[in-house]
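J.: please work out how this folds:
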Amino acid sequence: MSEQVPVYDNHIHMSPSGRNVDALKEFEAAGGTGLTLVTLPYSEVPIHKGGDFAESYEVTYALAQRAREATSLRINIAVGPYPVLMVPLAEAYGLERAEEMMVRGMEDAARDVAEGRAVAIGEIGRPHFPVSREIRDASNRVLLRGMELAREVDCPVIIHCESEEYTDRSLAEIADMAGLDRSRVVKHSSPPWVTPEETHGVMPSIPASKTNTREAISKGTDRFMIETDYIDDPLKPGAIMAVTTVPKRVKAWLANGQVPTESIHRICGDIPDSLYGR
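T.: Now for the predicted structure:
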């Protein structure tokens, strides 16, 4: 693959118990040039108090450092309290305490961005499955605080939540409340919603399947990013998608001319550069 063409995966995880650096070596060998490394809830760091999130971010930073030493990849790091944790934390400590813990995780993520250790807060948001009204309301309050902090430290947020017709409008409205530019809100695992009417200004990050990318491209815009959400689980080695999916997709675009080279530069270069460059 031409060195001039960027190949960027906007959502990859590394796990201490997974392939971690070897997976990113495979990504690079396939043609990958950069990625957003997003923190995970690590079994090695159970969350019992708000300050534990910062400890879990240290795992992400250590894995990123190892990958930077072993590859030439551009690695942008996103850290934040994984929104699904609101559910077990509320069960264990009560909803009020769980919300306080999640906010502390947001605050520590924002501090790390301000210090240059990360470039985005994420993945944050709300559970992607049905929950009680109380859990959803608390999750939205935590998300609002995360967006406020992102505005303060001038960084994007990467959102994990449901994908319904109302979702991007809802995220845009919360961003407006927080004073955060809608374009700084990245909808992870987005359907191929790419038109202004569909996104309401939110930036879609689309799973890099043939079906999703074909539909997105067919709408006549290149305002989106692509991702695998590779989770680096040794028990599920290709989940959510194989780590080589984005390089293969871009290589196919170049071979068949389906996507103009300038659009590839926008999807895999200009957009992530504008979001994560600090």
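J.: contacts, neighbours, all on C-alpha from now
T.: OK.
J.: gap between the closest residue in space to P127 that isn't next to it in sequence and V153?
T.: In space, P127 comes closest to V84 once its chain neighbours are excluded; the distance is 4.8 Å by Cα to Cα, 6 or more residues apart in numbering. In this structure, V84 and V153 are separated by 24 Å, where distance is defined by Cα to Cα, to the nearest Å.
J.: alongside the first, I'd like the structure of this one:
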Amino acid sequence: MLMDGCWTGPILDQHMHLDRSNRFLDAVLEFSRVGGTGIMLVHKPGFSSGLPIDLDGYRVAYSETLSMAEEARASGVNVGVVLGPHPVAWEHQIEPLGLARATELHLEAVGLALDHIEAGNAVCLGEVGRPHYAVSGETWEAANDMLREVMAMAAAVGTSVQLHVEDNGVTTCRELAALCDEAGLARDRAIRHYAPADVSADFTHGLAATVSVGSSSVETIADTAASANAPWGMETDFLDDPRRPGAVLGPKTVPKRTQQLCSALLEADWEEEEVINLMTKIHSDWPSRLYSIR
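T.: You can find the predicted model right below:
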């Protein structure tokens, strides 16, 4: 599925948000026009419109994400749904609700998302995790205790999780791997979202990853892909938020980086069959393993 050095197979953006009040289907069509074939639509918390304060609020919010997925599929793009409560939403709710109630609500929302996954409405739990910014020691400890419980809940159902975490290099991966082991969740079922471009086993510690494919990512991916030991993929973390233009990557990025990675690997003397094999894993085989119950 390489033609003149270009990949002609499936192309999947593994972490994209959509917002009905912003670009929504225009963003999906932009992705499709440049070769994109599938997205993982990740539930977007309503930081501006108001966060849920009870489980009924989460039912409404999740229903909206599932509805947008159905409409996006009608455009001809494959859409999987990643459903769950955001860790930053939890941290924001500590002050109005108290730590105990905010945590209880978060875990209730995880349970609701897992119900949707078991029903076949969604394919992955996420994005869950811990705050990516400095918080108090008490909040950090509570976040890790909660994440360990979330991982155990996911493991009991047999689903993967997309993780929203801080960027502290290999230390973050090492800590997440330990949490997975404590919770009984296979490391390669824990997907580090917005991951650095180093996909080597030494860096990931066996965690799966969706790499934020910024302009400087291709060289590092090409240098480390041969030493990976866990599934990885590409993402934009497209926010569909006009108030934050340029905060993350646009819908056309994953198709563009896919072609650039093919070129970089061929220039690094990879055989065409090796490149085809890797692209098939990135955009088809590994996602099929990650985004299913087992």
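J.: how many neighbours does the corresponding residue of structure 2 for the residue nearest to P127 of structure 1 have?
T.: Residue pairing (TM-score structural alignment): V84 of structure 1 is matched to V88 of structure 2. For V88 of structure 2, the neighbour count with other Cα atoms under 10 Å is 19.
J.: ok, now V218 of structure 2?
T.: Summarising burial for V218 of structure 2: neighbours were counted as other Cα under 10 Å, giving 21.
J.: so what corresponds to it in structure 1?
T.: V218 of structure 2 is assigned T213 in structure 1 as its aligned equivalent, the criterion being TM-score structural alignment.
J.: okay but its match is in contact with P192, surely?
T.: Yes. Contact status for T213 of structure 1 versus P192: in contact at 7.0 Å, counting by Cα atoms under 8 Å.
J.: overlap in contacts of those two?
T.: With contacts taken as Cα atoms under 8 Å, 6 or more residues apart in numbering, the residues that reach both T213 of structure 1 and P192 are I206.
J.: where along the stretch 1-150 of structure 1 do the helices fall?
T.: In the stretch 1-150 of structure 1, the segments counted as helices under DSSP state H, counting those that start in this stretch are 21-29, 52-70, 86-93, 95-114, 133-153.
J.: so which of those is the most packed in?
T.: Per-residue neighbour counts averaged over each of these give the maximum for helix 95-114, namely a mean of 22 (mean count of other Cα atoms under 10 Å).
J.: which bit of structure 2 covers that one?
T.: Using TM-score structural alignment, the residues of structure 2 aligned to helix 95-114 of structure 1 are 99-118.
J.: just the residues contacting the matching stretch, thanks.
T.: Residues from elsewhere that reach stretch 99-118 of structure 2, judged by Cα under 8 Å, 6+ apart: 53-55, 58-59, 62, 83-85, 90-91, 93-94, 122-125, 146, 150, 153-154, 157, 159, 293.
J.: go on, stretch 44-60 of structure 1?
T.: Surrounding stretch 44-60 of structure 1, the residues in contact under the criterion Cα under 8 Å, 6+ apart are 14, 16, 37-42, 77, 79-81, 100-105, 108-109.
J.: end to end, how far does that stretch reach?
T.: Distance between the two ends of stretch 44-60 of structure 1: 12 Å, counting by Cα to Cα.
J.: what of stretch 108-128 of structure 2?
T.: 13 Å.
J.: could you do stretch 215-231 of structure 2 as well?
T.: From the first residue to the last, stretch 215-231 of structure 2 extends over 21 Å; the measure is Cα to Cα.
J.: ok now that stretch, how far from the chain's centre?
T.: Per Cα atoms, centre = their mean, to the nearest Å, the displacement of stretch 215-231 of structure 2 from the mean C-alpha position of its chain is 17 Å.
J.: wait, G36 of structure 2 touches L12, no?
T.: Yes. At 6.4 Å, G36 of structure 2 counts as touching L12 under the criterion of Cα under 8 Å.
J.: thinking I11 of structure 2 is in contact with M40, fair?
T.: No. Here I11 of structure 2 does not reach M40: they are 11.3 Å apart, not a contact under Cα under 8 Å.
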